[in-house]
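Enquirer: curious how this folds, go ahead:
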Amino acid sequence: MRLSEIANKEIIDFEKGERLGVLGQTDVMFDEQTGEIHAFIVPTTRWYQFSKKEKDVTVYWQQIKKIGQDMIIIETDSLS
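Expert: Take a look at the predicted model:
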């Protein structure tokens, strides 16, 4: 699967039922030797009482449970 095939899909946390962001807005951590993807770094923006807070969420490849047509379902507790 190519990165372009999964770009622009929403990332949804299965456990929390929460939208984390869109894959097209992420950075990718990968092995330079093999090209294997290790993780996506998703910037998230939240609004709290008229102020904007930005935080990065790291989604490891092992956390991805399902890649659908419009979204990617992850399970954040799967690395425990």
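
Enquirer: make it CA atoms for all contacts and neighbour counts henceforth
Expert: OK.

Enquirer: now the helices for this protein?
Expert: 3-6 (DSSP state H).

Enquirer: and for residue 13, the neighbour number?
Expert: 21 (other Cα atoms under 10 Å).

Enquirer: ok now do it, which residues does it touch?
Expert: 19, 20, 73, 74, 75, 76 (Cα atoms under 8 Å, 6 or more residues apart in numbering).

Enquirer: would JSON lines of the residues you listed with neighbour count and distance to residue 59 be doable?
Expert: Shown next, in JSON lines, are the contacts of residue 13 (neighbours: other Cα atoms under 10 Å; distance: Cα to Cα, whole Å):
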{"residue": "19", "neighbour count": "15", "distance to residue 59": "13"}
{"residue": "20", "neighbour count": "18", "distance to residue 59": "10"}
{"residue": "73", "neighbour count": "20", "distance to residue 59": "11"}
{"residue": "74", "neighbour count": "23", "distance to residue 59": "8"}
{"residue": "75", "neighbour count": "19", "distance to residue 59": "9"}
{"residue": "76", "neighbour count": "19", "distance to residue 59": "8"}
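
Enquirer: I have a second one here; can you model it like the first so I can compare?
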Amino acid sequence: MNCRIEDMRHKEVINIKDGARLGAVSDLEIDTTNARVSAIVIYGRLRWFGLLGREDDIVIRWQDIQVIGDDTILVNYNSPIRTKGPPRGLGALLGYYK
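Expert: Next comes the predicted model:
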């Protein structure tokens, strides 16, 4: 199957483990040594309209992609367990977290 980068962009990515919508493909990681795509990247969601930055990007290895369809990409992705870290962003500066 041949596919252009432009065709990959904006396809919805769905995790088959839990049915969660991870987002749309934003970028690709390319292994320039072997001239192959090594991963797809989904940019992190904006936090509070982008004023507080973004969440972490999701990087899915090419091996974890199960099916590439016309509108969606099904992946077998283990999401990292996130723990609540120290307060960040504007709320921490203004003292909303105590």
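
Enquirer: could you tell me where the top helix by length along the second structure falls in the first structure?
Expert: In the second structure, assigned by DSSP H, the helix with the most residues is helix 89-94. When the first structure is aligned by TM-score structural alignment, helix 89-94 of the second structure has no counterpart there.

Enquirer: how distant is that helix from the center of its chain?
Expert: 25 Å (Cα atoms, centre = their mean, to the nearest Å).

Enquirer: what of stretch 45-58 of the first structure?
Expert: On Cα atoms, centre = their mean, the centre of stretch 45-58 of the first structure falls 16 Å from the chain's centre.

Enquirer: now do the contacts for the closest residue to residue 69 of the first structure other than its chain neighbours.
Expert: Spatial nearest neighbour of residue 69 of the first structure, chain neighbours left out: residue 9 (7.8 Å); criterion: Cα to Cα, 6 or more residues apart in numbering. Each residue near residue 9 of the first structure by Cα under 8 Å, 6+ apart is listed here: 22, 23, 24, 69, 70, 71, 72.

Enquirer: tell me the contacts of residue 76 of the first structure?
Expert: 13, 14, 15, 59, 63.

Enquirer: with residue 94 of the second structure as the reference, measure out to the counterpart of the second one in the second structure.
Expert: What that stands for is residue 14 of the first structure. Using TM-score structural alignment, the equivalent of residue 14 of the first structure in the second structure is residue 16. Residue 16 of the second structure sits 40 Å away from residue 94 of the second structure, taking Cα to Cα, to the nearest Å as the criterion.

Enquirer: likewise for residue 31 of the second structure?
Expert: 43 Å.

Enquirer: pick out whichever of the two has more residues nearby.
Expert: Taking other Cα under 10 Å, residue 31 of the second structure and residue 94 do not tie; residue 31 has more neighbours (11 against 8).
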